[in-house]
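> Sequence first, then the predicted structure:
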Amino acid sequence: MSGTTRERPLTPAGRRVLDVAGRLFYERGIGQVGMELIAAEAGVTKKTVYDRFGSKETLILAYLRARDERWRAFLGERLAAAPSPRERILVTFDAMGDWLRTNGSRGCSMVNACAEVPDPGHPVHKTAAEQKAWLRGLYLELATEAGYDAPGPLADRLVVLHEGAVVMFSVGGMAHATDIARETADLLLTA
C-alpha cells in the first residue's frame, strides 16, 4: 500500500486524524463516520485527511492496526509481569477484562469492522484474520512455554474462550464474562 502510515511516520495532524478516526470508528461504526466528520473533529481539512491517508479504506486499516498495536502493548506489559508460564496464560484473561472495561465497551474492533464490511475479500478481513492468528499463536507459544502436552488444541480452546468472553461482555451484557473465561481457562490448564 503505497503512501500508507506503515511506510512513513505520522505528522501531528496525521496522528490527530488517526486518533479521532479511531475513536469515531469504534464508537459509531465505520459506516456511520464520514471523512468530513473526521476532518472537522481533528481540526484539519478534508484534503489533509486524504493527503495523509489516501482513502477511507486506508484510514480504516490504519485505525485497526493502531488499536491492535495498543492492545498488544497493553497485554505485553501484563505478560511481562506474570510470575510463571501458566500464570501468563491466565493473565491474558485478566488483561482482556481490564481492556474491555477501559477501552472496549463495544467489543472487538476487528470483529465489528468485519461485520460492517461483509466482503471476505476486503482488506479489513485480512487484517482481522491476521490479528486472530496472532492471538492463537500467542496462546500456542504460552501453552508450549508452560509445558503442556498438546499445546495446539489447548491454544484453540483458549482463543475460542477469549473471543467468546469478548462477545458476551460487549453483546451479551455479561460484565463478568472475562472472569468466567479465566476460571474456565484455569480448569483447562488443570485438567
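Great, that's in hand.
> rest of the way, CA atoms for contacts and neighbours
Noted.
> Nearest residue to the most centrally placed residue in the chain in space, please, no chain neighbours.
Centroid-nearest residue in the chain: residue 68, 4.1 Å away (criterion: CA atoms, centre = their mean). Counting by CA to CA, 6 or more residues apart in numbering, residue 131 is the residue found nearest to residue 68 once chain neighbours are left out, at 7.4 Å.
> And for the one you found, the neighbour number?
Neighbours of residue 131 under the rule other CA atoms under 10 Å: 18.
> Please tell me how far it sits from residue 109.
Distance of residue 131 to residue 109, computed by CA to CA, to the nearest Å: 11 Å.
> and what of residue 72?
With CA to CA as the criterion, residue 72 and residue 109 are 14 Å apart.
> Centre of the chain to the longest helix seen in the chain, how far?
Ranked by residue count under DSSP state H, the longest helix found in the chain is helix 56-81. Its chain's average C-alpha position is 6 Å from that of helix 56-81, according to CA atoms, centre = their mean, to the nearest Å.
> quick one: which of residue 72 and residue 109 has more around it?
residue 109 (21 against 15).
> so what's that one closest to, chain neighbours aside?
Nearest to residue 109 is residue 26, by CA to CA, 6+ apart, at 6.5 Å.
> can you give me the angle the host helix or strand of the one you found makes with helix 56-81?
Using DSSP states H and E, residue 26 sits in helix 12-28. For helix 12-28 against helix 56-81, the angle by axes from the mean of the first three to the mean of the last three CA atoms, to 10 degrees is 80 degrees.
> alright, now check it against this:
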Amino acid sequence: MDLAQARTAALEAAEHLFYERGIQAVGMDDIRATSGVSLKRLYGLFPSKSALVRACLEARDTRWRARLAAYVAARPAPRDRVLAVYDWLHQWFSEPGFRGCAFVNGFGELGAVDSGVADIARHHKDAFRTYVTGLVVAAGGPEESAAAYVLLAEGAIVTAAISGTPDPAHQAGQAAARLLAGSVPA
C-alpha cells in the first residue's frame, strides 16, 4: 500500500468509525485494525488523533457540500433549488447508518478542547449558511430571511438524528415552502 492509498484507507476507516461510534470511543488502534495501515504509518500520516479527526472532517465537508450542490443544481427553477435542499436532506437522513451531523457531533465531543475541530465545524456551518442564503436570494427572497431556511434545515438534521426518522426533512421543506410563498413573488 503506497502513501496515498494508506492515507485514503486511514481516512475512510477513521471517518466511518468516528461517525458510527463517536470520536472519543475510537482509538488509533481501532483505526489501524480497520484500515490495515500500521500504527507507525498512521502516525506518520497524522501525527495525532486530533490531526486525523480534522482531516476526516475536512474531507467530509468537501464531499457533503459537493453532494448537496450537485443535487440542488439539477433543479431548473431557483425556487425549486431552495426546496431541493430539504429533499436532499431527506435522502441523506434515509441512508443506512445516519447519525446526524458529523460536525455537530464532533463539536459536541471535542469543540471545547480542540479549537481545530471547533473551527472546522464553524466553517462547515458558515459555508452551508452562505450557500442557502445564495439560493434564497437567487429565488427572489430577502437575504435576511435566509437564516430561517438554515434553521429549518439544521433543526431537521438534529431532529432526524434523535428521532431516527427522515420525516423532519419533509416537515422542514413544507415550512420552507410556506416561507417562500410568503416572501418570494411567484
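Nice, thanks for sending it over. Predicted model, so just to flag it, every value in this text is computed and none were measured.
> Do I have it right that the residue nearest to residue 68 of structure 1 meets residue 69?
No - using CA atoms under 8 Å, residue 131 of structure 1 is not in contact with residue 69; the gap is 9.9 Å.
> Please enumerate residues in contact with stretch 124-144 of structure 2?
With CA atoms under 8 Å, 6 or more residues apart in numbering as the test, stretch 124-144 of structure 2 has contacts from 61, 65, 78-79, 81-82, 103, 145-147, 149-150, 180, 183-185.
> Show me which parts of that stretch are buried, residue by residue.
124-125, 128-129, 131-141 (16 or more other CA atoms under 10 Å).
> And those, which two are furthest apart?
124 and 140 (24.7 Å; CA to CA).
> List the buried residues of the helix holding residue 26 of structure 1.
13-14, 16-22, 24-26.
> Next, the mean deviation of that helix compared to structure 2.
Comparing helix 12-28 of structure 1 with its match in structure 2 after superposition yields a mean distance of 0.3 Å (mean CA distance after the TM-score superposition for structure 1).
> What residues in structure 2 pair up with the helix or strand just after that helix?
Per DSSP H and E, helix 12-28 of structure 1 leads on to helix 35-42 as the next helix or strand towards the C-terminus. Mapped onto structure 2 using TM-score structural alignment, helix 35-42 of structure 1 spans residues 28-35.
> What residues in structure 1 pair up with stretch 130-140 of structure 2?
Counting by TM-score structural alignment, stretch 130-140 of structure 2 sits on residues 137-147 of structure 1.
> An error on my part: the question was meant for stretch 67-79 of structure 2.
Residue span in structure 1 matched to stretch 67-79 of structure 2, by TM-score structural alignment: 74-86.
> ok, for residue 49 of structure 2, nearest residue in space, not its chain neighbours?
Closest to residue 49 of structure 2 by CA to CA, 6+ apart is residue 28, at 6.9 Å.
> State the number of residues packed around that neighbour.
So residue 28 of structure 2, with other CA under 10 Å, has 17 neighbours.
> follow-up on the earlier one: quick one: buried residues of the longest helix of structure 1?
56, 58-68, 75, 79.
> what's the average distance of that helix to structure 2?
Averaged out, helix 56-81 of structure 1 is 1.0 Å away (mean CA distance after the TM-score superposition for structure 1).
> name the helices or strands packed onto that helix?
helix 12-28, helix 85-103, helix 109-116, helix 123-145 (3 or more CA pairs under 8 Å, 6 or more residues apart in numbering; DSSP states H and E).
> Residue 168 of structure 1: which element?
Going by DSSP H and E, residue 168 of structure 1 is in helix 151-170.
> how many degrees apart are the helix or strand following that helix and helix 85-103 in direction?
For helix 151-170 of structure 1, the following helix or strand on the C-terminal side (DSSP H and E) is helix 177-190. Between helix 177-190 of structure 1 and helix 85-103, the angle comes out at 170 degrees (the same axes, to 10 degrees).
> helices or strands up against helix 177-190 of structure 1?
Using 3+ CA pairs under 8 Å, 6+ apart, helix 177-190 of structure 1 sits against helix 85-103, helix 151-170.
> which one of those helices lies closest to residue 50 of structure 1?
Closest among these, using CA to CA: helix 85-103, at 27.1 Å.
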